[in-house]
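Q: Predicted model and sequence follow; I will ask about them next.
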Amino acid sequence: MENFSDKYEKCPMYYAMSILEGKWKWIILWKIYENKVVRYNQLKTILQPIAHKTLTQQLKELESHNIIHREQYNQVPPKVEYSLTAEGETLIPILSLMYQWGKEHRKSEDRSNDTGCEHG
């Protein structure tokens, strides 16, 4: 008999969500998309109040699934840059739809026009 976990591990939606779940992953991807290439400290500043441990973990998970690319330069001080991979770029249409959805539904809550994002 197939249990709950086995059944849903075969589901494409379950698979996608298992990779992309997390409070910060979507906004991390959005900020990398907006900036094309971004350094760790830039992300840390943009995403305040994200904790160092959380940002590091989310980046590692996205990298392990080939969604983002991590480029480390051997210099002092150390320099690390992140960018979307070709696979990560396939998420851009989804990110854009999420942005538009948030923008439209935010209007219905009678908030200011300030989106808090550079895009759009």
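A: Happy to help now that I have it. Numbering: from 1, shown residues only.
Q: hey, let's count contacts and neighbours off CA atoms from now on
A: Noted.
Q: Report the buried residues of stretch 26-43.
A: Buried residues in stretch 26-43, counted by 16 or more other Cα atoms under 10 Å: 26, 28-33, 38-40, 43.
Q: Among those residues, which one lies nearest to Tyr14?
A: Distances from Tyr14 to these, taken as Cα to Cα, are shortest for Trp26 (16.1 Å).
Q: How about the contacts made by that closest one?
A: Under the criterion of Cα atoms under 8 Å, 6 or more residues apart in numbering, the contact partners of Trp26 comprise 20, 95.
Q: In strands only, show me the buried residues of stretch 26-43.
A: Using DSSP state E to define strands, the subset of these located there is 38-39.
Q: Use this one as the comparison:
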Amino acid sequence: MSRPRAKLTNNFPGCPVESTLSFLDGKWKGVILYHLITCGTLRFSELQRKLQSITQRMLTKQLRELEESGIVTRTVFPVVPPRVDYSLTPLGLSLEPVILALEQWGQRHVVCRNGAKYAVAPDDPSKEVELKRAEELTAA
């Protein structure tokens, strides 16, 4: 599991924000949570179909980290072929307003054009900031 940001940012203003974001760190965790919130319990294969470009290995890794954090629960049924369901714990369900607020913000302020993402200023839609550049800078 990646090192949570919360361990790196203890005891400063905004710490609860960073601590919360540390549970959501990961390229796919936000969208996994979104689908579990909007669809309820899902099987591994159903999640994989909803996240078309995710690899099986990455989905497994992200789900394990969410399970270790107490946000997702994994239920294995003793049948052949094996059946595994994923659902949100009460702690995970408490993230629903946060995830849905992120969805609403994205619908209002993010535009995808020619494979690039742009943040749009609410007061002036002509002012766009390419998000791809910001992502590249943080990855470097």
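A: All right, it came through fine. This one's a predicted model, so the numbers in the text were calculated from it and none came from an experiment.
Q: With both chains overlaid, what TM-score comes out?
A: Once the chains are overlaid, their TM-score stands at 0.80 when taken by TM-score structural alignment, normalised by the length of structure 1; 106 aligned residues with a Cα RMSD of 2.1 Å.
Q: Sort out for me which of the buried residues of stretch 26-43 of structure 1 are in helices.
A: Restricting the buried residues of stretch 26-43 of structure 1 to those inside helices, with DSSP state H as the criterion, leaves 26, 28-33, 40, 43.
Q: ok, Tyr33 of structure 1 - contacts?
A: Tyr33 of structure 1 sits in contact with 83-84, 92, where contact means Cα under 8 Å, 6+ apart.
Q: Quick check: the aligned partner of it in structure 2 vs Leu63 of structure 2, distance?
A: Per TM-score structural alignment, the equivalent position to Tyr33 of structure 1 in structure 2 is Ile37. For Ile37 of structure 2, the distance to Leu63 of structure 2 (Cα to Cα, to the nearest Å) stands at 14 Å.
Q: Just send the buried residues of stretch 26-43 of structure 1 back as CSV, with distance to Ser108 of structure 1 too.
A: Rendered in CSV, the data for these read as follows (distance: Cα to Cα, whole Å):
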residue, distance to Ser108 of structure 1
Trp26, 22
Ile28, 25
Leu29, 26
Trp30, 23
Lys31, 25
Ile32, 28
Tyr33, 27
Val38, 33
Arg39, 35
Tyr40, 34
Leu43, 29
